[in-house]
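Undergrad: Mind looking at a prediction? Sequence and model below.
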Amino acid sequence: MYIPSHFAEHRPEELARIIREYPLGVLVTHRAEGLDANHLPFEFDPDAGAHGVLKAHVARANPVWQRGASGSPVMVVFRGAEGYVSPNGYPSKHEAHRQVPTWNYEVVHAHGLLTVCDDERFVRGVVARLTRRHEAGEARPWKMSDATPEFIDGMLRNIVGIEIAVTSLVGKRKLSQNKEERDIRGAGEALQAKGLHPIGAAMLAAAAAKRG
């Protein structure tokens, strides 16, 4: 991934935040037939191992767990807040007309080593934790115990767990940091006015940081 220095994000807490807030990752693997990508919700433990551990599950019918032998290098892409930025949001555009459109975004690439966990206890734990987390905001959170044990047992037999020991996290937050503070702020406010609040708020924070 190309990362100009002003867009690089090295802070572990920010990288973990993006993964936590945007947990649907793209698992990229390489096999004899070429590259493969699977979209999976992950849980991330930043305190496990040297750089954290990612856990997820895949359908047993998905060949990724059979073709990806334990120990295989993989990458998971987590895309955070993003949005199109019009030059009209930059105050300086209306003075010198020297701005062009761009797309701002946050992204984390997690590199690591894959382990296949075809184990009922592991899979049950992953499903339970993902369910508790993502059901927490519901008016009546669904629990695994809401279904019959026989039904849950059958569903768990149809999935396989995967674990990725993260070897490095590469982050990029493209928030117009290479522009004037007023332009970052103006474009951030314009994005928020369009309803793109996450990326707009991130740009406003970047403007405040530049102001000091």
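TA: Thanks, I have it.
Undergrad: Going by C-alpha atoms from here, please, whenever you check contacts or count neighbours.
TA: Will do.
Undergrad: Give the buried residues for stretch 85-92.
TA: Residues of stretch 85-92 classed as buried: 85, 87, 88, 89, 90, 91, 92 (neighbour count, 16 or more other Cα atoms under 10 Å).
Undergrad: nearest to residue 141, of these?
TA: residue 85 (37.0 Å; Cα to Cα).
Undergrad: In contact with that closest one: list those residues for me.
TA: Residue 85 sits next to 101, 102, 103, 104, 187, 191 when contact means Cα atoms under 8 Å, 6 or more residues apart in numbering.
Undergrad: Measure how buried residue 31 is and give me the count.
TA: Neighbour count of residue 31, defined by other Cα atoms under 10 Å: 12.
Undergrad: ok, and here's another one to check against it:
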Amino acid sequence: MYIPPHFAETRPEELLRIIRAHPLGMLVTHDSNGLDANHIPFEFDPDHGEHGLLTAHVARANDIWKRCPTGTPVMVVFRGADAYISPNWYPSKHEAHRQVPTWNYEVVHAHGTLTIRDDENFVRGMVGRLTRRHEANEPRPWKMGDSEREFIDGLLRSIVGIEIAVTSLVCKAKLSQNKDARDRDNAADMLESRGHQELARSMHTDK
């Protein structure tokens, strides 16, 4: 990924924020069949190992876990907030007419090594953690115990767990850092007025 220095984001708390806020990762693999991408919700433990651990599951019918055995190098892409930026949003454009359209965004690339976990206990625990996290804001959070055990057991047998020991995290945050503060802040205000609060918060110069 091409990252000009002014768009590089290295603060661990910002990388964690993006991954936690946008957990549907794109798992990119390469094998004898060529490139492939699977879109999977991940759980991220930043305290496991030097760079953290990603866990998820895939359908047993998805042969990725057979084509990419334990030890396979992979990449997971977490796309954060993004939006179009109009040059009309920059006050300087109306003075010098030297601004053009662009697209702002935040993205994290997690590189790591894949481990296949075809283990019902592992899958059950991982699904339980994912469920608790994503159901936390529901008035009556759903839990696996709400369904018959035989039904849940059957579903768990139809999925395979995966782990990715992260070896590096690379983040690009293209937030108009190459613009004057007034241009950047006004563009952020315009985004906020259009409902893009997350990206606007990241863009504001007083962040």
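TA: Alright, I've got the coordinates. Because the structure is a prediction, the values reported are computed rather than measured.
Undergrad: Drop the TM-score for these two in here.
TA: Laid over one another, the chains give 0.99 as their TM-score (TM-score structural alignment, normalised by the length of structure 2), with 207 aligned residues with a Cα RMSD of 0.7 Å.
Undergrad: So which of the contacts of residue 85 of structure 1 wins on neighbours?
TA: Result: residue 187 is most packed of the contacts of residue 85 of structure 1 (other Cα under 10 Å), 25 neighbours.
Undergrad: Residue 166 of structure 1 versus the residue nearest the centre of structure 1, what's the distance?
TA: The structure's structure 1 has its C-alpha centroid closest to residue 78; by Cα atoms, centre = their mean the separation is 2.5 Å. Distance of residue 78 of structure 1 to residue 166 of structure 1, computed by Cα to Cα, to the nearest Å: 13 Å.
Undergrad: which residues are in contact with both of those two?
TA: residue 110.
Undergrad: name the element the aligned partner of residue 153 of structure 1 in structure 2 belongs to?
TA: Under the alignment (TM-score structural alignment), residue 153 of structure 1 pairs with residue 153 in structure 2. Per DSSP states H and E: residue 153 of structure 2 is located in helix 149-156.
Undergrad: what helices or strands is that helix leaning on?
TA: Here helix 149-156 of structure 2 is seen to pack against helix 120-135 when contacts are counted using 3 or more Cα pairs under 8 Å, 6 or more residues apart in numbering; DSSP states H and E.
Undergrad: how about residue 61 of structure 2, secondary structure?
TA: coil (DSSP: H, G, I helix; E, B strand; the rest coil).
Undergrad: wait, what's in contact with it?
TA: When contacts are counted by Cα under 8 Å, 6+ apart, residue 61 of structure 2 touches 158, 159.
Undergrad: same check, this time on residue 60 of structure 1
TA: Here residue 60 of structure 1 is in contact with 157, 158, 159, 160 (Cα under 8 Å, 6+ apart).
Undergrad: circling back to that earlier point, assumed the residue nearest to the centre of structure 1 was part of a strand.
TA: Yes: assessed by three-state DSSP, residue 78 of structure 1 belongs to a strand.
Undergrad: quick one: the strands in structure 1?
TA: For structure 1, the strands defined by DSSP state E occupy 8-9, 24-31, 34-41, 43-45, 53-59, 73-85, 102-117, 159-174.
Undergrad: got a markdown table for those strands, with distance to residue 135 of structure 1 too?
TA: Listed next are the strands of structure 1 as a markdown table, based on distance: least, Cα to Cα, whole Å:
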| stretch | distance to residue 135 of structure 1 |
| --- | --- |
| strand 8-9 | 30 |
| strand 24-31 | 15 |
| strand 34-41 | 14 |
| strand 43-45 | 14 |
| strand 53-59 | 17 |
| strand 73-85 | 20 |
| strand 102-117 | 24 |
| strand 159-174 | 20 |
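Undergrad: and of these, who's closest to residue 181 of structure 1?
TA: Across the strands of structure 1, closest to residue 181 of structure 1 is strand 159-174 (Cα to Cα), at 14.3 Å.
Undergrad: The closest one versus strand 53-59: what angle between them?
TA: 130 degrees (axes from the mean of the first three to the mean of the last three Cα atoms, to 10 degrees).
Undergrad: What residues sit buried inside strand 159-174 of structure 1?
TA: Buried-residue list, strand 159-174 of structure 1, by 16+ other Cα under 10 Å: 159-167, 169-174.
Undergrad: Equivalent analysis for stretch 12-27 of structure 2, please.
TA: 14, 15, 16, 18, 19, 22, 23, 24, 25, 26, 27.
Undergrad: likewise stretch 55-69 of structure 1?
TA: 55, 56, 57, 58, 60, 64, 65, 68.
Undergrad: How about the fifth one, nearest residue that isn't a chain neighbour?
TA: If the residues on either side of it in the chain are set aside, residue 60 of structure 1 comes closest to residue 159, at 4.6 Å by Cα to Cα, 6 or more residues apart in numbering.
Undergrad: returning to what we had before: could you pull up the contacting residues of the residue nearest to the centre of structure 1?
TA: Per Cα under 8 Å, 6+ apart, neighbours of residue 78 of structure 1: 18, 19, 22, 23, 24, 25, 26, 107, 108, 109, 110.
Undergrad: What distance do you get for the third one to residue 82 of structure 1?
TA: From residue 22 of structure 1 over to residue 82 of structure 1 the distance is 11 Å, taken as Cα to Cα.
Undergrad: Let me know the closest of the contacts of residue 85 of structure 1 to residue 40 of structure 1.
TA: residue 104 (23.5 Å).
Undergrad: Surely the closest one is in contact with residue 177?
TA: No: the criterion here is Cα atoms under 8 Å, and residue 104 of structure 1 misses it with residue 177 at 10.2 Å.
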